[in-house]
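Student: how would this look folded up:
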Amino acid sequence: MTYDDQTPPPARKRRGFIRRFFGFIGRSISWLRVVLGNLLFLLIVLFIVLALLPKEPLVLPDEFALTLAPTGYLVDEESYVDPVNMLLSGSDDAPMETPVRPLIQSIDAGRTDPRVSGLVLELDGLLGGGISKLEEVGAALQRFKDSDKPIIALGSLYTQEQYYLASYADEIYLDPMGSVLLTGYANYRNYFKSAMDKLSVNFHVFRVGKYKDFIEPYTRDDMSPESREHNSEWLNQLWGVYTSRVEALRQLPSGAVNDYISNMDVQLASVGGDSAQLALESQLIDGILSHRERQQLLTERFGHSDYGDHYNGVGHRTFLADVRRQSPKPAADRVGLIVASGTISTGEQPEGSIGSDSFLQRLQQVQDDPNIKALVIRIDSGGGSAYASEVIRSEIAALRAEGMPVLVSMGSMAASGGYWMAAGADEIWATPTTLTGSIGVFGALPTFEDSLEKIGIHVDGVGTTPLAGSMRLDRTLTPQANRIIQQTVNHIYQQFIDLVAEARGLTPERVDQLGQGRVWTGATAQELGLVDRLGSLEDTLAAAAEHAELDDYEVRQITRPLAPYEQFLKQLSGSAVSAWMPRVSGPEWLTPKLKSQLAPLLEPLRMLSELDDPRAVYARCMECLAP
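Tutor: Predicted coordinates for the structure are as follows:
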């Protein structure tokens, strides 16, 4: 059909009401979606801009109490957390760690700051960190105490680690429902040989050193006599330090702590099972106060905060940030500080582990900074890959050969591969309670051929040589491969002995006597010539400056450079911002505490998963889990 110019086309059929109604709804939803999307985008942009804008520093009161509320474990360097997870996850997923050095710096700054009228220890969130780190923090608390400023410790329940720091306080207060849980030190672990036999796992072990007991949980069902001997020795030494220190600080007679523990059941019965009353009568605490009463006490002592219903206190992070803002321009000369914490492995590793490549990158940063005149390496490691340990040691020695003074400060432990690293330094410093030594080497290779056979899986094939495919985990280890690995272990142990002998001015025979995988405390290691001097990290930094003949210097910690996106996301997360006024800690510590109780059960399995060096040779200390 066609139409001429005078003939109008047929009229368009009008849509019905229902179609028009749903069309309107659809257009409204589309419009709303676009508007909300644009608003969300603008809010994100605004959030980013506000996060990146410089913030006005908080103005601290003219007088306040310095509040120390460490959470989780005391560490030398915080473990790496992916910045995306840091930004998106809740606080429960964040690492429960408190770096020791800023804690000590804030205590020392508060000692001389006229604004700080006292110090409050809120210890419910502290899970531990080893007596070596506790001693370093305790020494700073003692310096604060010597300035005639009061220290008050508060707790709903004191664990052994918490009470050690609390004992430095002038006054210790405990909740009526609380107790002082002192038990002594122990080194118990799970043994898996029977389990592996039931699973038909063949664990091939190659070791040098009768005390090298890292692999015992996989080859025995109980502790060997040699392991029992040397573990008892260092455990008793560390417990002796703990008890003598607490008794001296609390002015208790010698043996009072052991008596409290040994007769706890009888003494509890005499006070009707009231743990808080027993702690008071044993003079471990000075008073029993409820949460409200503790808050009232602090408010009376230090005044009321203008920032909430709290006493007038400032958290140590906030205080230290304020001190640093007001500090004069840093000196041109620097002492570098590298923290080496965790298991030693090859390649690049995140914070919380020591990677050979990662460590070398930090050494390169030291070399590239002309203002760094000396270097301190803080080692807190029970060892790991023998190859990676030697790579790091040789690079430390090369840096020394270029004229850079290099000193090692041992933290809670610097044993096996950790001691191997330290042997490259000019001087080795340790705390009296550091665990060190464990000069020994082992190889470990589990094979699963019998396990697979039980479920009907078999392995067969051909190779061009007797060694081809001989170290597969699904094949029986051949006698030839067995001999090769053992000879390699023997050679590396001899290499370990020789480099220690040269570094320490001892004969290889003497080092072999001190070695055999045996663990020593820092105090004993100094007597044996394995350590030069006893002191804290701050003592070692001062000694490094003295070696470089520096009077005016700053300490620069060498860290892994953050990628631009990591730096950006870290700023957004606000991870470096501390609370203005921390509350007195409640019982929230129980959840992470319960998690920590499961760690010893899984620790041997975790350590087994770390035996991933293709050379299968390790300088690792199993027992170096510092109490």
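
Student: C-alpha only now, for contacts and for neighbours.
Tutor: OK.

Student: ok, now which ones touch the residue nearest to the spatial centre of the chain?
Tutor: Most central in the chain under Cα atoms, centre = their mean is residue 75, positioned 3.6 Å from the mean C-alpha point. Counting by Cα atoms under 8 Å, 6 or more residues apart in numbering, residue 75 touches 97, 98, 99, 100, 129, 133.

Student: these two touch, right, residue 593 and residue 126?
Tutor: No. With contact defined as Cα atoms under 8 Å, residue 593 does not reach residue 126; the gap is 9.2 Å.

Student: neighbour count winner among those two?
Tutor: More crowded of residue 593 and residue 126, by other Cα atoms under 10 Å: residue 126, with 24 against 15.

Student: if I look at that one, how far off is residue 155?
Tutor: 11 Å (Cα to Cα, to the nearest Å).

Student: among the contacts of residue 75, which are in helices?
Tutor: 100, 133 (DSSP state H).

Student: out of the contacts of residue 75, which are buried?
Tutor: Buried subset of the contacts of residue 75 (neighbour count, 16 or more other Cα atoms under 10 Å): 97, 98, 99, 100, 129, 133.

Student: measure the closest residue to residue 451 other than its chain neighbours to residue 193 for me?
Tutor: Excluding the flanking residues, the one nearest residue 451 by Cα to Cα, 6 or more residues apart in numbering is residue 200, at 4.9 Å. From residue 200 over to residue 193 the distance is 10 Å, taken as Cα to Cα.

Student: would you do the same for the sequence below? I want to compare the two.
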Amino acid sequence: MRFFKIFFASLLAFIVFTGICFIILLVMIGRAISSEPETLAPNGVLVLQTSQAYNEQKQTNPLGAFMKDETAEIPGLYQTVRLIENAATDDNIKGIYLKIDGNSNGFASNEELRNALLQFRKSGKFVYAYGEVMGQQAYYVATAADKIYLNPKGGLDFAGFSTELTFVKGTLDKLEIQPEIFYCGKFKSATEPLRETQMTDANRIQTNQFLGDLYGNFLHGISKARGVDTATLHGYASENLIREPSDALKYKLVDGLRYDDEVIGELKSKTGIKSDEKLNLITLLKYNSAVTPDRGTGENKIAVIYAQGDIIGGESDRENKIASENYLEIIRKARENKNVKAIVFRVNSGGGSALASEVIWRELSLAKKVKPVVVSMGDYAASGGYYISCMADSIFAQPNTLTGSIGVFGVMFNMQNFFKNKLGVTFDGVKTAPYADLGTMGRPLNDAEKRFVQSGVDTIYNSFKSRVAAGRKLDPAIVDSIAQGRVWSGTEAIRLGLVDRIGGVNDALKCAAGLAKLSSYRMVEYPEVKDKFSKFLKSVSGEMETRLLKKEFGINYSLYQQLKDVQYMHGDVQAKLPFNYNFY
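Tutor: Here you go, the predicted structure:
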């Protein structure tokens, strides 16, 4: 009897404990997926941080919401632009405090943010910038401010631009892995990391060209903001004159050397707050939860479709992937919706699968037959990213967008020696036709197979060029001369006819509204953000996995990602940029 008493008591305790845990879990989930609206006090100063990375669409992290982490929801880039626009007419916002503490965004994204800040200043409200250590891209955004203050013991990087590519040919050689590479276009450098140990002459030429364009835009923007001519600014970098904070002040790159408390004191004075009172600083994330930027009204709609990341075939629920089946469905939905009068296709992609790019191009071409389609390019709209853009009625890019790269390549990996000599594994088999096992990693391609693969790559390249010629109304010979896999800046792309105008998402929306003859409209955005409960469950596993990998690889995490991408290239013709450009 005593045993049963103990058993049932333990069982009851377990049931009660399980019930309590279940209730706690429900409360956690409830807190994570619910959001309480913020209220704003008057006389506020909106705080923006250049270190914040902005995706094209907002990022939600319900697990962060439960932990009361301010990064539970990070606005997307265009959402941030709209919040800045809203702040310009918001009586509760007196100005913007721009904290310069690193930069995680691309060139064109920074251009979009900087332009929004310059537009904000036209309202008569102030923008003050302060930083301890200012990198070049963060400083470029800061030059949109009325005043720029640098910590007296801090620093300002003004050394010019450089870029570095990672080459893994030596690694493959050591592992006895032989990449068999097929490509079209003398500038198509995406396969160089696999077949070279340094940049080819052609790649060095194109990189020098577009890096010079990016740097020229950088100097021009600073020159206009700071009143120092571009030649003088270039001289500062060439002679390494900005070594100390006092140098930045001496050469008029900043307006003063201040500590944070001194800047806060000046902001109090600007907003009429007493020195012993607390300044009402409002983070962007808090402001985002307190206000709803205007999306327009009425039955007429313009669909803004965000396409960010690698282009892949099939379906995917991974963020920052442009999966062809997903986007076919989204575009078709917008095409068939009679209330959607125009489409703005926002592209931020270095490309990917050529076939998936063709699938998306086809669906956008069908949409264009029944309503205007306008493309807005972000940091990248190159290779496959340009493939899915070239059919548009009008294309907008920033001066520092990287685009073009009209070329394709294919890679297969012969891993016979790796398996045999490193692992002791060999392969053998039978087949019913000579080429039944074409593409296997267990043996090298023969000459006939190499001709077949190269022919397929050539066919896709010619198709890519024909899409560009038809979409941009250019002579095929001209397209061939500016294709060849060459990467162009947005500035050069306009000169060459690959892009129509300089501008951001707002400009693309205005153009789409004009083409559709709309005096008023409501903006709708796709892909639709997933429900918070699904996000919560995914964030628990996904975020933990990413953190463990980053902890394991440390500074080599980006190299790990690049090597991981290689496995997806085998056998699939790619329209893709070189691995990653790392700019400094």
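
Student: what TM-score do we get after superposing?
Tutor: Overlay of the two chains. TM-score (TM-score structural alignment, normalised by the length of structure 2): 0.88; 573 aligned residues with a Cα RMSD of 3.5 Å.

Student: just give me the neighbour total for the residue nearest to residue 451 of structure 1.
Tutor: 18.

Student: I figured it hits residue 448, correct?
Tutor: Yes. Counting by Cα under 8 Å, residue 448 is a contact partner of residue 200 of structure 1 at 7.0 Å.

Student: enumerate the positions of the longest helix seen in structure 2 that are buried.
Tutor: The helix that spans the most residues within structure 2, counting by DSSP H, is helix 2-33. Using 16+ other Cα under 10 Å as the test for burial, helix 2-33 of structure 2 gives 28, 29, 31, 32, 33.

Student: in terms of helix, strand or coil, where does the equivalent of residue 545 of structure 1 over in structure 2 fall?
Tutor: Using TM-score structural alignment as the criterion, residue 545 of structure 1 maps onto residue 513 of structure 2. When classified by DSSP: H, G, I helix; E, B strand; the rest coil, residue 513 of structure 2 comes out as helix.

Student: next, the contact list for residue 513 of structure 2, please.
Tutor: Contacts for residue 513 of structure 2 (Cα under 8 Å, 6+ apart) come out as 302, 342, 519, 520, 521.

Student: residue 514 of structure 2 versus the fourth one, what's the distance?
Tutor: Counting by Cα to Cα, the gap from residue 520 of structure 2 to residue 514 of structure 2 is 10 Å.

Student: and if you look at the last one?
Tutor: Using Cα to Cα, one obtains 11 Å as the distance from residue 521 of structure 2 to residue 514 of structure 2.

Student: among those two, which residue is more densely surrounded?
Tutor: Applying other Cα under 10 Å to residue 521 of structure 2 and residue 514 shows that residue 521 carries more neighbours, namely 18 against 13.

Student: give the contact list for the more buried one.
Tutor: Counting by Cα under 8 Å, 6+ apart, residue 521 of structure 2 makes contact with 296, 297, 298, 299, 300, 301, 302, 513.

Student: which of the residues in the strand or helix carrying residue 604 of structure 1 are buried?
Tutor: Counting by DSSP states H and E, the element that carries residue 604 of structure 1 is helix 590-609. The neighbour-count check on helix 590-609 of structure 1 (16+ other Cα under 10 Å) flags 604, 607 as buried.

Student: which helices and strands sit right next to the helix or strand following it?
Tutor: Following helix 590-609 of structure 1 in sequence order, the next helix or strand is strand 617-620 (DSSP H and E). The contact analysis (3 or more Cα pairs under 8 Å, 6 or more residues apart in numbering; DSSP states H and E) places strand 617-620 of structure 1 against strand 383-385, helix 386-401, helix 417-422, strand 441-447.

Student: what range in structure 2 does the third one sit on?
Tutor: Spelled out, it's helix 417-422 of structure 1. So helix 417-422 of structure 1 is aligned with residues 384-389, judged by TM-score structural alignment.

Student: what of the first one?
Tutor: Aligning strand 383-385 of structure 1 against structure 2 (TM-score structural alignment) gives residues 351-353.

Student: what remains of the contacts of residue 521 of structure 2 once you look at structure 1?
Tutor: Compared against structure 1 with both residues aligned by TM-score structural alignment, their matches' Cα atoms under 8 Å, the contacts of residue 521 of structure 2 retain 297, 298, 299, 300, 301, 302, 513.

Student: quick one: which of the contacts of residue 521 of structure 2 is nearest residue 396 of structure 2?
Tutor: Nearest to residue 396 of structure 2 among these: residue 513, at 14.3 Å, using Cα to Cα.

Student: look up how far residue 115 of structure 2 lies from that closest one.
Tutor: Applying Cα to Cα, the value for residue 513 of structure 2 to residue 115 of structure 2 is 21 Å.
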